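Chemist: need coordinates for the below:
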Amino acid sequence: MPIPQLSLQEIYGDISEQQAKRYATLKESFTQKYGRAPDFFSRAPGRVNIIGEHIDYHGYGVLPMSINQDIVCAVAVNHDKPVLRLANTQSQYKDFICTVDEVAIKGIDWHEYFLCGWKGVVENASLSSPCGMDVMLDGCVPKSSGLSSSSALVCCAAMCTARANQKEYEQVVIADLCAKCEKYIGTMGGGMDQSICFLGEVGKAKQIEFNPLRATTCHLPESISFVISNSLTEINKAAPCSQFNVRVVEGRAAAQILAKNHGLEWRSFKKLKQVQDALGKSFDEMMELVKAELEPGLYTRQQLQEKLEVTDEELLSVMLSPQTQTVQQFNVHNRAMHVFSEAARVHKTSATADASDGEKELGRLMTESHVSCSQLYECSSPELDELTAICRDAGALGSRLTGAGWGGCAVSVVPTEQLASFLDKVRENFYSKDPERMARVETALFATKPGSGAAYLCL
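Modeler: The predicted model follows:
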C-alpha cells in the first residue's frame, strides 16, 4: 500500500481543529520565509514501544504504536534551482542550505537527519538530478526522549524527497529504506521505529516482525490508557561509540560465539534470532544455552579473539563496526539473556492482550521488561528507575522505559478510570520536587493512544 494522502480529521480525529491552527501557522511561517506557499505537507509520527526493547536489531519482533506527536514538513519544490533550503519553526535550530550535489552528512545536527532521508531516496531511486526543495519543519515529538523523534524526521524527509521527485513508494518499502538511512548518521538500529511510523493505525498497536517486514494488529484491552512520562534526561544514540552501538555489537558477539559452539558457519551470523532459527530452539532453551555457554561478566577483546579463534584484525571485520572499533570489554551473557527473555515477553503480550485479565498481564510483562532493561541490558538510568517506580506506586499496572533508554521516557499502562489521579500523583512525586522538571511538565507527562501512520496532507 502506498503512503496515503489524508485529511486532518482522518489523522488527528478529535484534535483536528487544534491541529488545523498549527498547520495554518506553519503555512504562514513558510510563506513569510520563502515568499510562496508550500506545495504539500508531509507528516510522520513518533512512536511508543509498548514492549520489546532493544531486540529489533537482533532480529526479533516488537510491539509499538504510533502516537499523535509528530514531525510535519511544509514543502515547495524548486524545479529550476537544485538547492535544499531547510528551516525549523523552533528558533534554536538553525537554517541550512546547500546545493543537491553538495549534500554531506558530517554530524548530528537536526538538518542532517533530514539529509539522511533525502540521501536514501536519491540513492535508492538513482536520481541523477534531484530537484531542490524549500522546507520548513515543525515538530512536537520531544527530542532524545525515546519517542523516536529522529526516525520520524528521517521518515518525513524521505517522504518529502519522494513526492518532490514524483517517486511513489509502498509503505513497507520506504520503511525498510528509512531504517537503512539512519546508518548514514552512525545509528546501528533495527527497523521498529520506521516500520510503525509508516504502518501505524488509529486505535491499534502493531506487532512488527522482520525479514520480511510484516505487521499484525494487536487488540489491546479497552479499559486501559497509556501514559508517557519524560525523565527529562537525554542520550545521543548516534554518538561515536555510544552505549547503543556497543549493545548491537555485544548481541552480535553472543550470536557468533553460540553459533561457533554449535558448529555453524558463525561468521555469517549477525543477529541472535538467526542462531535461534538455525538451532530450532525455544526461548527458554536459548536462555539455558546462554547460561551454559556464555560466561557472566565482561569479556575482554582478547577473550573474544580466543573464543572465535581470530586475530584482532579479523574481529574488526566480522564483529565490530566503525563506531565500536575501540571498545575493549563486552557483556555478552547479560545482553543475550535480555534479548531472548524480552522477545518471549512480546509473544506473551500478543497472546494474552485480549484475555479477561489481559491488562494485568500486560502490566506485569511491562514491569519485567523494565527490570531486564535496567539490570541485564543496563540501558536505564537512575531517573528512569525512579520514575517507573513512582508510576507503579501511583497506580500503574506496569511501567517501563521506552526507546533507547539511558534517559528519555517511560510508558505506563493505567486503568482509564484511574487516569486523572495517576497523573496527579506522578506530577506531585516526580515533577513538582524539581523546579526545572515542573516547568516542563505539561509536555513531559501526558496520556496517549495509538495514532495514525505517516501521510501526506490534503488541506
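
Chemist: CA atoms for contacts and neighbours, from now on please.
Modeler: Will do.

Chemist: tell me the SS of the closest residue to Val227 other than its chain neighbours?
Modeler: Residue nearest to Val227 in three dimensions, not counting chain neighbours: Ala447, with 4.2 Å by Cα to Cα, 6 or more residues apart in numbering. Using DSSP: H, G, I helix; E, B strand; the rest coil, the structure places Ala447 in strand.

Chemist: to compare with the earlier structure, here is another sequence to fold:
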Amino acid sequence: MTSMSDIFTAAYGRTPDGVWSAPGRVNLIGEHTDYNNGYVLPFAIDYRTRVAVARREDRELHLRSTFTDGEVVASLDSLDPASMDGWSAYVLGVAWAAADAGVSLEGAFGLDIVIDSQVPVGAGLSSSAALECAAGVAFNELWDWGLTPLALARLGRVAENSAVGAPTGLLDQAASMLGQEDHVVFLDCLTEDAKPVPLHLREEGLGILVMNSNVNHDHATGGYGDRFRSCEVGAGALGVDSLREIGVDDLDRAATVLDAETLRRVRHVVTENERVLATVETLRKDGPRALGDLLNASQVSMRDDFEITVREIDLACDAAVAAGAIGARMTGGGLGGSAIALVPLSEAEAIAEAVRAVLAEHGLREPTIFPVVPSQGARRDV
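Modeler: Prediction:
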C-alpha cells in the first residue's frame, strides 16, 4: 500500500504535517434504531479512510482524493452546506458543523488535504462516516479544537445530515470514533452514553464475513428517508417524541392507531431495540456463539417489517446459515449494501462458497465476500 506521505507529496510537492485515519463500521445489530433514539451495537472494522494534511498560509481548504481527478477549493470564510456536494461535502461539512456549533475558525489556517480510502463505497460499511471522522480528528489536532471523540462524532453526524442531506443517526460516526479491537460499541442514542462490550471472537474461533451484495444504495435519497418519515409519523400518532418510548407491550395499542405499513415500521424499531439489549446481555453471559437466534430474527424483521432488504441479501443470509453460519443479517441502511455472517473461522471459506453458489443458481450478481475484524477507531497514524 502506497504511503499517504508519498501520495500527498505527489499531489502537492511537499510532505504532509501528518496522516490521520478512521475506520468504516459494521453494525452487529440495531438497525434504524439510532435516529429513533434507540440502542445500537456497531464495531469499527479493519478498512480505513486516510487523510494526509499540511498547513497553508491562507484560509483556503484544497481537497484532492485518490478516487477522482481534480481539486475542490473552499474558503474557511464562506463555508455553506447548501453549496457543498459530492465527496468533498463530507470533509467541508465537518468544518462547517464545528463553526455552526460554536467552535471558532477565526484563527484557523488553510489546509491542503489528500484522501485515500479502503472502505468500499455503497456497501453499507459507512465509508461516509470514515471520511468525516478522519477529517474530524485531523481538524481537531491541527486547529486545536480540544473536542472529545464523541463530540467529533456529533460533528460528523451534523455534516451528514446538513451538508450531505442524509437523515442518519449517530451510529456510524460513534463506531468510527470509539471503536476498540475485539469490541462492539454499545451506544444509547438518547443519552449518547457509549460503552465498549467485549466480543471474544478470537478466543471462540469465530469471525465475521461481510457479504456485499454489490447492489448500491444512496441514503441521501429514496427509501431511507421514507423509513425515517414513517418512524416520525408513528411516534407522532402514538403521542411520543420518539419510538424509544414505545415498548413491545405497546404494540397492541399501536395496532389500533397506526396503518398497516407504519405499524410494521414501528414494530421493527421496537423489537430491534429489544434485540440489541438482549445481544449485550448474551455476550456478557454466554458469549458470541449464542447470538444466532438474535441475528436471524433481526434479519427477518428488516425483511418483513422494515422492508429494507433486497433479494440478494435475503438469499445470502439464508445460504450462510444453511452452510453453518451461527447467524446472518443485513447490516447498514439497507436497500442494497451488505449482510454479515457470524461464522466459525474453520468454515468461513466453505460458507462463502456456498453463498456464491446460491446466488449464482438464482442468476443474481456475484457478491463480494470478505472478513472484517473489530478494530481501533479514529487516530493519528503518522
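
Chemist: show me where the stretch 351-459 of structure 1 has helices.
Modeler: 358-375, 382-393, 419-426, 435-439, 441-444 (DSSP state H, counting those that start in this stretch).

Chemist: just checking, the residue nearest to Val227 of structure 1 touches Asn230?
Modeler: No. Counting by Cα atoms under 8 Å, Ala447 of structure 1 sits too far from Asn230 to count as a contact (11.8 Å).

Chemist: neighbour count: these two, which is higher?
Modeler: Applying other Cα atoms under 10 Å to Ala447 of structure 1 and Asn230 shows that Asn230 carries more neighbours, namely 29 against 17.

Chemist: so what corresponds to that one in structure 2?
Modeler: Aligned against structure 2 by TM-score structural alignment, Asn230 of structure 1 finds its counterpart in Asn212.

Chemist: for its match, what are its contacts?
Modeler: For Asn212 of structure 2, the contacting residues are Ala123, Gly337, Ser338, Ala339, Pro367, Thr368, Ile369, by Cα atoms under 8 Å, 6 or more residues apart in numbering.

Chemist: buried among the residues you listed? Make that a PyMOL selection.
Modeler: The buried residues among those can be selected in PyMOL (16 or more other Cα atoms under 10 Å) with this line:
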select buried, resi 123+337+338+339+367+369
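
Chemist: which of the contacts of Asn212 of structure 2 are retained in structure 1?
Modeler: Counting by both residues aligned by TM-score structural alignment, their matches' Cα atoms under 8 Å, the members of the contacts of Asn212 of structure 2 that carry over to structure 1 are Ala123, Gly337, Ser338, Ala339, Thr368, Ile369.

Chemist: quick one, what contacts the third one?
Modeler: Under the criterion of Cα under 8 Å, 6+ apart, the contact list for Ser338 of structure 2 reads Ala123, Gly124, Leu125, Val210, Met211, Asn212, Ser213, Asn214, Ile313, Met330, Thr331, Gly332.

Chemist: between the helices of the stretch 351-459 of structure 1, which gets nearest to Ala37 of structure 1?
Modeler: For the helices of the stretch 351-459 of structure 1, the distance to Ala37 of structure 1 is smallest for helix 441-444, at 29.8 Å, taking Cα to Cα.

Chemist: on that earlier part again, dump the helices of the stretch 351-459 of structure 1 into CSV; add distance to Phe330 of structure 1 as well.
Modeler: Output for these, formatted as CSV (distance: least, Cα to Cα, whole Å):
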stretch, distance to Phe330 of structure 1
helix 358-375, 15
helix 382-393, 22
helix 419-426, 36
helix 435-439, 35
helix 441-444, 34
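
Chemist: which one of those lies closest to Trp118 of structure 1?
Modeler: Counting by Cα to Cα, Trp118 of structure 1 lies closest to helix 441-444 out of these; the figure is 29.5 Å.

Chemist: can I assume Ile71 of structure 1 is in contact with Phe41?
Modeler: No. The criterion here is Cα under 8 Å, and Ile71 of structure 1 misses it with Phe41 at 10.4 Å.

Chemist: just give me the longest strand of structure 2.
Modeler: strand 39-55 (DSSP state E).

Chemist: that one packs against which elements?
Modeler: Contacts defined by 3 or more Cα pairs under 8 Å, 6 or more residues apart in numbering; DSSP states H and E place strand 39-55 of structure 2 against helix 4-12, strand 18-29, strand 111-117, helix 127-142, helix 171-178, strand 183-188, helix 260-285, strand 368-372.

Chemist: coming back round to it: which one of the contacts of Asn212 of structure 2 is nearest to Asp116 of structure 2?
Modeler: If you rank the contacts of Asn212 of structure 2 by distance to Asp116 of structure 2 using Cα to Cα, Ala123 comes first, at 16.8 Å.

Chemist: and that closest one, what's its match in structure 1?
Modeler: So Ala123 of structure 2 corresponds to Ser145, using TM-score structural alignment.

Chemist: kindly report the same for Glu160 of structure 2.
Modeler: Looks like Glu160 of structure 2 aligns to Glu182 there (TM-score structural alignment).

Chemist: swap in Gly24 of structure 2?
Modeler: Matched by TM-score structural alignment, Gly24 of structure 2 corresponds to Gly46 in structure 1.

Chemist: for its match, which residues are in contact?
Modeler: Gly46 of structure 1 sits next to 66-71, 141, 147-149, 151-152, 193, 197 when contact means Cα under 8 Å, 6+ apart.

Chemist: quick check: Asp77 of structure 2 touching Asp58?
Modeler: No. Applying Cα under 8 Å as the test, Asp77 of structure 2 and Asp58 come out as separate, 10.9 Å apart.

Chemist: sorry, back to before: what's the longest strand of structure 2 aligned against in structure 1?
Modeler: Strand 39-55 of structure 2 maps onto residues 61-77 of structure 1, going by TM-score structural alignment.
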